[in-house]
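Trainee: quick one: sequence and predicted model below, then my questions.
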Amino acid sequence: MSGASPDETATQRTPPIRLDASEQDVYDMLHEPPSEKNMGQGNMALQSSQMSCGSLTSNPMLNAKLTRKKVQQDMELLSNRIERLRAEEQRAKQKVLETKMRGQEIISLQKRNEQAAAAKELQRRLEQEALNAEVQKQQRKKAEHRNALKQTFNAMHSAKRQQVELERRIKHENAELLKQTKVAELERVRRNREIIREQQKETKERFERQRQAHQEFLAQDFIGMIAMEDKRREEVEAEIAVLEVEERQHIERLRALQEEQRAAYDALEEALAS
């Protein structure tokens, strides 16, 4: 197109930036619809424990133990699912961070290409002007040409030095951000694991105390032991309800991270399209 400015010409000559194979795989995975695999699993634990009550025996003590054991198994399964969701959440955060870093690198590379194209166009104009001036005055053309080349070299050298310093600072900031994110997430996971271990230990000790009490006082307070088992079952069911809420929160955070990562890739597409 005639009448285009040098900046527009340099931008049009900028070579396209392409994603490598691993980044394209991540991009394709993020554009798939969010999985709903785990959305209905949280409510199945309590429902399965309640459904098992239909096969109770005529022994009330045995019924209470069977019901309590089933609820405990459901709670363990739910805890395992939450651990998997936490791992998936960490991977999603890592992908979001990598996508943003990749976008910054692409923008930096585009700026370098534009600067190189602009410098090349400037040099071409200076050489053409020098050739036109040579027809009128050879000596003046040589002096102007030498000065123009010197100025161009100094400008390119200064721009390159500034660009190298900018890239070094961006890489350092990205590395620090990634380090802080990893440390914070690892600490959070460690604390959660410690809490779960303490809860499991406390539950095991409580079951052991109940078992010993059952052996010592079964003949004296049979009906009271059944009530105790029922109370423990209700406590476990309450813990399951809390874990279900936590599971839903993890799922919602994962969805938000997927949306954030999808937005980052959309921004990356716009940068590539420009």
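Mentor: Everything's here; your move.
Trainee: make it CA atoms for all contacts and neighbour counts henceforth
Mentor: OK.
Trainee: could you show me where the strands are in this protein, in order?
Mentor: Per DSSP state E, the chain carries no strands over any range.
Trainee: show me where it has its helices.
Mentor: 6-12, 21-30, 44-51, 60-136, 138-217, 222-273 (DSSP state H).
Trainee: take the ones you listed and write them to TSV, including mean neighbour count.
Mentor: As requested, the helices of the chain are arranged in TSV below (neighbours: other Cα atoms under 10 Å):
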stretch	mean neighbour count
helix 6-12	15
helix 21-30	13
helix 44-51	15
helix 60-136	17
helix 138-217	13
helix 222-273	17
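Trainee: put this next to the previous one:
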Amino acid sequence: MGQTYRPCLIDIKKGAFERVVPNPALLTSHDAGWQKFVLEHHYQPPYEMPTSNFQQHLVMAFLKDVSAEFKIGDRLRKINACRGHLSLVPANNDFWQIVREDTEFVLLAIEARQLLGDLQEIFPEGKIELIPTFAQSDPFICATALALKQELETNPDGCSLYVESLLNALSVHLLYKYGKQKPQTKEYKRGLSRQKLKAVIDYIQAHLEKNIRLGDLANAAQISSSYYFCRLFKQATGITPYQCVIRQRIELGKQLLKQPDLPIVEIALSCGFSSQSSFTTAFRKHMGVTPRYFRQGS
């Protein structure tokens, strides 16, 4: 009897992608507390990946032009991917590839059940199938992957509301553009009620120094879905929940900067920023000047 062939079973949440590429990742989110996704930034020499079966959906956002051959299931193809292109390998498919030149990419690994998450309302059957996709131009995915990479580089120890907002938008985009099932969306015309909006704003102001999560804000509004909460919040205010939190933190920072003996680093932490640097960046973006300059003029 011949031996039964078994592909490599790869769980990227456990860092196993290193088993099928030559070099370890330059950057990973494994210790950052991200719940839905794993992000890895790779720069790899030419390589052949053994046939592998990934337990997560795999999105590769290319940062460098590359030629490759791949096989998913029984289908063999050659591709020429450019910077800004992506490849999408759905979970639980046998996948092989050979890359013939140096390549750089951001890898996003998504648990199937996490991808559905609180989007259950628009996929009531509770089942999602993604379409295998290769060398596809997708500016939104690639820009979001780069934004997540940059946030991980500057804030490697935690999951911010900004990251959650990006991941939520990324999930929706993947499901709408690459899902086999059609979403069943609801139409809301009025946004959050005044009462619910006030509850959210009150929650934000009471927790500015803490790591505010998207789910916390949705709970404050008594809405089970973060997806619908974000839509309703923006309809009511014209801005996203993340933008609202940043504005509230900047306003608090302006008040605290009027206390001349209070160090700016303490103000940054009191306003919920991870560092003085991140506070300065956000403050300059919104006010046009640094916190130090603002203090001198107040």
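Mentor: Nice, I can see it. Quantities reported herein were computed from a predicted structural model and do not represent experimental measurements.
Trainee: quick check: TM-score for this pair?
Mentor: Here the TM-score for the pair of chains, by TM-score structural alignment, normalised by the length of the first structure, is 0.26; 105 aligned residues with a Cα RMSD of 4.9 Å.
Trainee: residue boundaries of the helices in the stretch 1-150 of the second structure?
Mentor: For the stretch 1-150 of the second structure, the helices defined by DSSP state H, counting those that start in this stretch occupy 112-116, 139-154.
Trainee: redo those helices as CSV? Include mean neighbour count.
Mentor: As requested, the helices of the stretch 1-150 of the second structure are arranged in CSV below (neighbours: other Cα under 10 Å):
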stretch, mean neighbour count
helix 112-116, 18
helix 139-154, 17
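Trainee: for R292 of the second structure, find the nearest of these.
Mentor: Of all the helices of the stretch 1-150 of the second structure, helix 139-154 sits nearest to R292 of the second structure, with 21.2 Å by Cα to Cα.
Trainee: packing partners for that closest one?
Mentor: Contacts of helix 139-154 of the second structure with other secondary structure elements, assessed using 3 or more Cα pairs under 8 Å, 6 or more residues apart in numbering; DSSP states H and E, are made with strand 57-62, strand 85-89, strand 103-110, helix 161-178.
Trainee: repeat that for 7 Å
Mentor: Secondary-structure packing of helix 139-154 of the second structure (3 or more Cα pairs under 7 Å, 6 or more residues apart in numbering; DSSP states H and E): helix 161-178.
Trainee: next, the buried residues of the helix or strand that the helix it packs on is followed by.
Mentor: Towards the C-terminus, the helix or strand next in line after helix 161-178 of the second structure, according to DSSP states H and E, is helix 194-206. With burial defined by 16 or more other Cα atoms under 10 Å, the residues of helix 194-206 of the second structure counted as buried are 196-197, 199-201, 203-204.
Trainee: kindly report the same for stretch 229-240 of the second structure.
Mentor: Counting neighbours by 16+ other Cα under 10 Å, the buried set in stretch 229-240 of the second structure is 229-236, 240.
Trainee: which of these sits closest to R292 of the second structure?
Mentor: Among those, T240 lies closest to R292 of the second structure (Cα to Cα), at 27.7 Å.
Trainee: quick one: end-to-end distance for stretch 199-217 of the second structure.
Mentor: Chord length of stretch 199-217 of the second structure, first to last residue, is 9 Å (Cα to Cα, to the nearest Å).
Trainee: equivalent analysis for stretch 149-162 of the second structure, please.
Mentor: Using Cα to Cα, the end-to-end distance of stretch 149-162 of the second structure comes out at 12 Å.
Trainee: for stretch 94-112 of the second structure, same thing?
Mentor: Looking at stretch 94-112 of the second structure, the gap from its leading to its trailing residue is 16 Å under the measure Cα to Cα.
Trainee: fine by me, thanks again.
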